[in-house]
Structures are given as structure tokens and as C-alpha cells.
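Participant: I would like to see how this sequence folds:
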Amino acid sequence: MQLFFRQVGTGRPMVILHGLFGSCDNWLTISKVIADQGFSVYAVDQRNHGRSPHAPTHSYPKLADDLHEFIQQQGLEKPILVGHSMGGKTVMQYAMQYPDAFSQLVVVDIAPRSYPVHHAEIIAGLKAIPLASLQSRNEADAILSQYESIPSVRQFLLKNLYRNDDGVFAWRLNLPVIEANIEIIGQDLINPRIVTEPTLFMRGEKSGYVRDKDLPTIQHLFPNSTVDTIEGASHWVQAEKPEAFVQSLVNFLQ
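Facilitator: Down below sits the predicted model:
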């Protein structure tokens, strides 16, 4: 699979994977800041997201295989892997499927465990937007506001909206496949193994995704790991506290 990506900077290779409903475009600004620290940053669209191909399957083993194929295509030698939320699950799964194929791992606000489905309302809101007759983003936002009250979350979701070659609005997301696989997206890792490479788990202070009771599991599966809690951040650590995010990342890598 030919994944879409954006690359900035020169230096040690780093691959960044976004979360559910996201894309590499969400990482453009912060990628440039990271690149200035001496890294060649590859921000990648995972399958069924952004400008990457749509596929009928969406599971962590498949996402890990996509990442492995991307690393081989780009000729990257033991890159640093960074993943947020769903992307964090992908890089953890990759570490378990492809040992010794990366140097360091950074997992942002997700734990190696299963999560209950909690995106049903968002999916319902996206499906409620009549793409064929939609006239504007403002109209889409008004409809989505009936399902999601937080403007910044709606803005994030509506970045997936674009006009196709016929001038009709469409989703970059493969919404039917994501809806069909939403329980799989929340599932635990497949065939977990002990990962000994240096790993950073970064979590938001106000987020419930990585709980204190998750720490023993993290320590068991990733014995060479540290956990850094970013003050004042919720799940969107890199967007809400970008300076603290970059500082934590660079401190770990150096």
C-alpha cells in the first residue's frame, strides 16, 4: 500500500502516525518544530484516512504491516516511531510484529489495552451530513453540532471534508469501513510480546485514556519505558500543549 505522507527536515528518521479521524495534516506545524531539533520527520496518513488508499479492512496487524511497508519503501533505518491514540496502538503493534526494526517508540495518550466503543455519536453526526446536497462547511458544522458540542472537535473532524473533481463534497475518511471496524479499533493488541526498546508513554493530565491502573501493564510489556504526564492537557496532547509535547519528546530522544 502506498501511504500518503509529508516529510520535513533532515537528520534521524522519525515516523508520526495520527489518531482516528485524523491525518498527517494535523501534524504539519508541530512536525516542522520537531524537524528543527535535527530530525527527518515523516507524517503519514494511515489507511482509510487522509489521502492514503481506502481498504476493506482496518485492524492493527494490517496497520502495522502498512507501516512496515512504508518504512521499507522509504529506506528508513530503524526510525523513531511516534503514534497518537489509534496511531499509538499501531506503533505498539508494529513493535510486537517487527522487533528490532525501530530505535525508539513514543506512544501518545493510549494504553496497551482494549477500549469500549465511544465514537458512535461522532460517526452518526458525520453520516447525517448530506454530502450530495451540501452547500458549505458552515452547513456541515451546523448539522454536526447536534452531535458534537465542542467547536474545536468539529473543526478537527470537518478537516476530512473536501470537494471532489465534480465539485461535490466528499469525505477523505473511509467512513463505512471505519464504522464497520469501530470495535476492532478499540481492541487490545494482537499477540503481545515484551518490547525492550526505549519507549515513552506521554499522557494528558486531564485525559482518562492512560490511567494509573494501566501503568503495571505498560511496565510489563514495555519494561524499558517511562511515562510523562503533560499538565493541563487532555487527549489531544500535541495540539493543546505543543511546547510541552515537543520538550517531552526531545528530552526522551536525547
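
Participant: rest of the way, CA atoms for contacts and neighbours
Facilitator: Noted.

Participant: how many neighbours does residue 238 have?
Facilitator: Neighbours of residue 238 under the rule other Cα atoms under 10 Å: 22.

Participant: any idea which element it lies in?
Facilitator: helix 237-240 (DSSP states H and E).

Participant: Give the next helix or strand downstream of that helix.
Facilitator: Next element after helix 237-240 (DSSP H and E): helix 242-253.

Participant: Tell me the buried residues in that following helix?
Facilitator: For helix 242-253, a neighbour-count test (16 or more other Cα atoms under 10 Å) marks 242, 244-246, 248-249, 252 as buried.

Participant: Let me know the closest of those to residue 183.
Facilitator: Nearest to residue 183 out of these is residue 245 (Cα to Cα; 28.9 Å).

Participant: Leaving out the residues flanking it, which one is nearest to that closest one?
Facilitator: What sits nearest to residue 245 in space, not counting adjacent residues and going by Cα to Cα, 6 or more residues apart in numbering, is residue 238, at 5.5 Å.

Participant: The one you found: what's it in contact with?
Facilitator: Contacts for residue 238 (Cα atoms under 8 Å, 6 or more residues apart in numbering) come out as 30, 245-246.

Participant: which residues in the stretch 101-250 of the chain form helices?
Facilitator: Secondary structure of the stretch 101-250 of the chain, counting by DSSP state H, counting those that start in this stretch: helices at 120-127, 137-144, 151-158, 175-180, 182-185, 215-221, 237-240, 242-253.

Participant: Now the second one, please; I'll put the structures next to each other:
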Amino acid sequence: MLATQTTGAPGATPILIAHGLFGSARNWGAIAKRLSEDREVTAVDMRNHGASPRDPDHSYPALAGDLAGVIDGRADVIGHSMGGKAAMALALLHPEKVRRLVVADIAPAAYGHTQMPLIEAMQGVDLAAVETRRDADRQLAEGVEDRGVRAFLLQSLDVKGRAWRLNLDALADQMPLILGWPEIAGSFDGPTLFLTGGESDYVQPEHRAAIRDHFPAARFAKLPNAGHWLHADAPEAFADTVRAFLDR
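Facilitator: Take a look at the predicted model:
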């Protein structure tokens, strides 16, 4: 069973949040709080992340099965990036579990970039020499120039335990599957929102056909001043847009 963080109280349809690669439930605390005024909101640590179980299989059908196991009945599901692909797979493979779906800045498509340099940078940190988060940041800076990216990655470092809260070996091994998209037949006919960042290039016009094939009721919205991490770049606009869609 996945590790979870739950806020709010039971009321309307509960919300489930699935984070992206290298993320955690904790990353979504502010959004969960904004959405929990009249709902119970549960954010998960995906497998191989945070406090959730480690597993060599990081395929999207496996991740979808994990999410299905957390949902009691039906939920409105929000997924970002890797979590968005897992949420799409959940809706396609376990449609009885999903009422409404929000896919944040990702498409049902294979991507050509890789996150291996970030994994290699984390693996290159000499954890035995780490006394403080600043120590780790100095080491990580040798392979990761962007301070914001380093800060994000370091949220998954257990400084006292001198360990990453990520199964880096499994994520590296499964990177082709993480970047890809499995062949899943059928469609999810429920209401679906594809919410993108205006400054992100993850969802392109050429992805629309695949989106429509799998999600014929898809709607599209864009947050103009946000990038790929749109929930962090524009949290208020993200929460307001999602709430308006889920409350319909």
C-alpha cells in the first residue's frame, strides 16, 4: 500500500493526487489544503518515492494498480507529469475508480528527453560526507546548475539518515518506461481536464489526437505564467482551475 497524506474531511467526492518523478505527497501539501475545504484530499508517495514501497517494476500499469488500491469507491484524480501518466492509466484500466480526471502538463505519449543526469547527480553525492542539507547542495551543484531543481531534489534527502527517499536504481532502470507510454486499449469517457503551463512544452498540438482517442470528453486549459511545475509556479490559479472543474 502506498504511503499517503490526507487532509480535509469526508464530504463530496474525495480527491487523490499523484505527484511527478522525484516528487512526494509533501510537495502537494499547499494544493491539498486549498482543495480540502469540503473534501477529503489524499496525496500519495508513488512507489519508489518517499515512504512508499520499493519495487523494480515502475511501469504505468503497475503505478495505476497502486492508485486503484488507495481509492475506496470512486475519486476525482489529479496527476502531474509521471503521476499524470499513472492517473491516465488508472482511468483507462480501472475506470470504475475515477469520477473526474485532471492531467497536469503531460500527454499520453512517449518523450525524447531523459532525467538520467539528475539521477546520476544524486547518485554521485557522497552521503557519508553530508552533515547538513547545504553540504548535499554543494555536492549536487556539481551536476545540477539550477538552484530550484536542486532544492526540489533535496526535499527527497533524509539528511539524518544519509539516504535518498528515492529508489534511484529502479528509477534509472525503468527510465525508458517512465518516459514512454504503454499500449492501453480503450478510452475513459468521464470528464477530463488537461491543464498545462503556458511556458511548458510538454503538451503539443500533435498530442491532441492521442488525447482525444483515449479521453473523448477532454477539455483543455492553460495557466499562462506557469511552466511544467505549474502547481508550484501558480498554486492559486492551479487550485482555482481544478476546483472549478471538479465542482461541476
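
Participant: After superposition, what is the TM-score?
Facilitator: TM-score of the superposed chains, computed with TM-score structural alignment, normalised by the length of structure 2, equals 0.95; 245 aligned residues with a Cα RMSD of 1.2 Å.

Participant: follow-up on the earlier one: and which of the buried residues of helix 242-253 of structure 1 is nearest to residue 125 of structure 1?
Facilitator: residue 242 (28.4 Å).

Participant: For the counterpart of that closest one in structure 2, give its distance to residue 65 of structure 2.
Facilitator: By TM-score structural alignment, residue 242 of structure 1 lines up with residue 235 in structure 2. Counting by Cα to Cα, to the nearest Å, the gap from residue 235 of structure 2 to residue 65 of structure 2 is 28 Å.

Participant: same thing with residue 78 of structure 2?
Facilitator: For residue 78 of structure 2 relative to residue 65 of structure 2 (Cα to Cα), the value is 15 Å.

Participant: show me the contacts for residue 195 of structure 1.
Facilitator: Counting by Cα under 8 Å, 6+ apart, the residues that residue 195 of structure 1 touches are 95-96, 99, 221-224.

Participant: which residue in structure 2 lines up with it?
Facilitator: Using TM-score structural alignment, residue 195 of structure 1 lines up with residue 188 in structure 2.

Participant: Likewise for residue 150 of structure 1?
Facilitator: With TM-score structural alignment as the criterion, residue 150 of structure 1 pairs with residue 146.

Participant: Please work out how many residues are found near that match.
Facilitator: For residue 146 of structure 2, using other Cα under 10 Å, the count is 9.

Participant: residues in contact with it?
Facilitator: Residue 146 of structure 2 neighbours (Cα under 8 Å, 6+ apart): none.

Participant: Now render the helices of the stretch 101-250 of structure 1 as CSV, adding distance to residue 13 of structure 1.
Facilitator: Listed next are those as CSV, based on distance: least, Cα to Cα, whole Å:
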stretch, distance to residue 13 of structure 1
helix 120-127, 34
helix 137-144, 36
helix 151-158, 27
helix 175-180, 29
helix 182-185, 27
helix 215-221, 25
helix 237-240, 19
helix 242-253, 12
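
Participant: Select, out of those, the one closest to residue 89 of structure 1.
Facilitator: Of those, nearest to residue 89 of structure 1 by Cα to Cα is helix 182-185, at 8.9 Å.

Participant: Over in structure 2, find the residue span the closest one aligns onto.
Facilitator: Counting by TM-score structural alignment, helix 182-185 of structure 1 corresponds to residues 175-178.

Participant: buried set for the matching stretch?
Facilitator: Here stretch 175-178 of structure 2 shows 175, 178 as buried, counting by 16+ other Cα under 10 Å.

Participant: That stretch vs structure 1, average distance?
Facilitator: For stretch 175-178 of structure 2, the mean deviation from structure 1 after alignment is 0.7 Å (mean Cα distance after the TM-score superposition for structure 1).
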